[in-house]
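>>> Quick one, structure for this:
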Amino acid sequence: MHNLKELIIWKRAIALATNVYQSTKDFPAEEKYGLTAQIRKSAISIPSNIAEGAGRNTNKEFNHFLGISNGSCFELQTQLIISKNLGLIGGEADSLLDELDQLQKMNYSLQNTLR
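Down below sits the predicted model:
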């Protein structure tokens, strides 16, 4: 089991999810159950899967949940790009996408360490 509160990747994923919620608060009402909900679900999934993996008994299990977390990163990346293309999100999309790139690199690095 890993100490979740010491994992920098988890802390950064929490910050990203918080920023995503703030960035999507002004999305149109008709997107409440569509794109807004899907973006937020993906963003929450990233730190949640890191946390679940950290609480498992083996590095192999942790690695599995890091893989799921990384899949959520790619899902969120796609949704943010679509939101940007639709004009629903402005310049903050670029900083969110940059942070996602950093999280993906950290994730791959941690997965390699656990193997």
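
>>> C-alpha from now on. contacts and neighbour counts both.
Will do.

>>> Point to the residue nearest the middle of the protein.
Taking Cα atoms, centre = their mean, the centroid of the chain lies closest to residue 46, which sits 3.7 Å from it.

>>> show me what contacts that residue?
13, 68, 69, 70, 72, 73 (Cα atoms under 8 Å, 6 or more residues apart in numbering).

>>> Could you measure from it over to residue 93?
From residue 46 over to residue 93 the distance is 17 Å, taken as Cα to Cα, to the nearest Å.

>>> could you point out the longest helix in this protein?
In the chain, assigned by DSSP state H, the helix with the most residues is helix 59-85.

>>> Another for comparison:
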Amino acid sequence: MDFEKLIVWQRSKCLAVDVYRKFARCGDLGFKDQITRSALSVPSNIAEGMERYSDKEKVRFLWIAKASCGELRTQIIIAREIAYIAEPLAEKWITDTRELSKMLCGLINKISD
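This next block holds a predicted model:
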């Protein structure tokens, strides 16, 4: 299966683009680096996993993507609390990361069966 056709990859890629755009001018380079790396890690690990040969390897990278999604959600919550992003955007991204985590669980379960 081509990873580009996966809705979970498409949505996580769009979220990573949004995060990069939002933090492009952020002066806090440490925070900017951390949140953009987390956002980039989700679709990247989905892609890498789906390109692997064995189902075991695919699932391993999907779990890494799910973990990165949790890391990203944590950073979004912190960004909201320190006023780097507004409440409506934070809530949208938090919802997105929760939905992506559920989608990843579903894909992991499908591949594991």
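
>>> if we can go back for a sec, give me the mean deviation of the helix or strand that the longest helix of structure 1 is followed by from structure 2.
Once the chain leaves helix 59-85 of structure 1, the next helix or strand it forms, by DSSP states H and E, is helix 92-114. By mean Cα distance after the TM-score superposition for structure 1, the fitted helix 92-114 of structure 1 averages 0.6 Å away from its aligned residues in structure 2.

>>> In helix 92-114 of structure 1, which of the residues would be classed as buried?
93, 96, 97, 99, 100, 103, 104, 107, 111 (16 or more other Cα atoms under 10 Å).

>>> Now the strand or helix carrying the residue nearest to the centre of structure 1: buried residues?
Taking DSSP H and E as the definition, one finds residue 46 of structure 1 inside helix 35-54. Neighbour counts over helix 35-54 of structure 1 (16+ other Cα under 10 Å) mark 35-36, 38-51, 53-54 as buried.

>>> quick one: it to helix 59-85, angle?
Relative orientation of helix 35-54 of structure 1 versus helix 59-85 (axes from the mean of the first three to the mean of the last three Cα atoms, to 10 degrees): 160 degrees.

>>> Please name the spatially closest residue to residue 55 of structure 2 (chain neighbours excluded).
Computed as Cα to Cα, 6 or more residues apart in numbering, the closest residue to residue 55 of structure 2 that is not its neighbour in sequence is residue 111, at 6.3 Å.

>>> Pull the contacting residues for the one you found.
By Cα under 8 Å, 6+ apart, the neighbours of residue 111 of structure 2 are 55, 58, 59.
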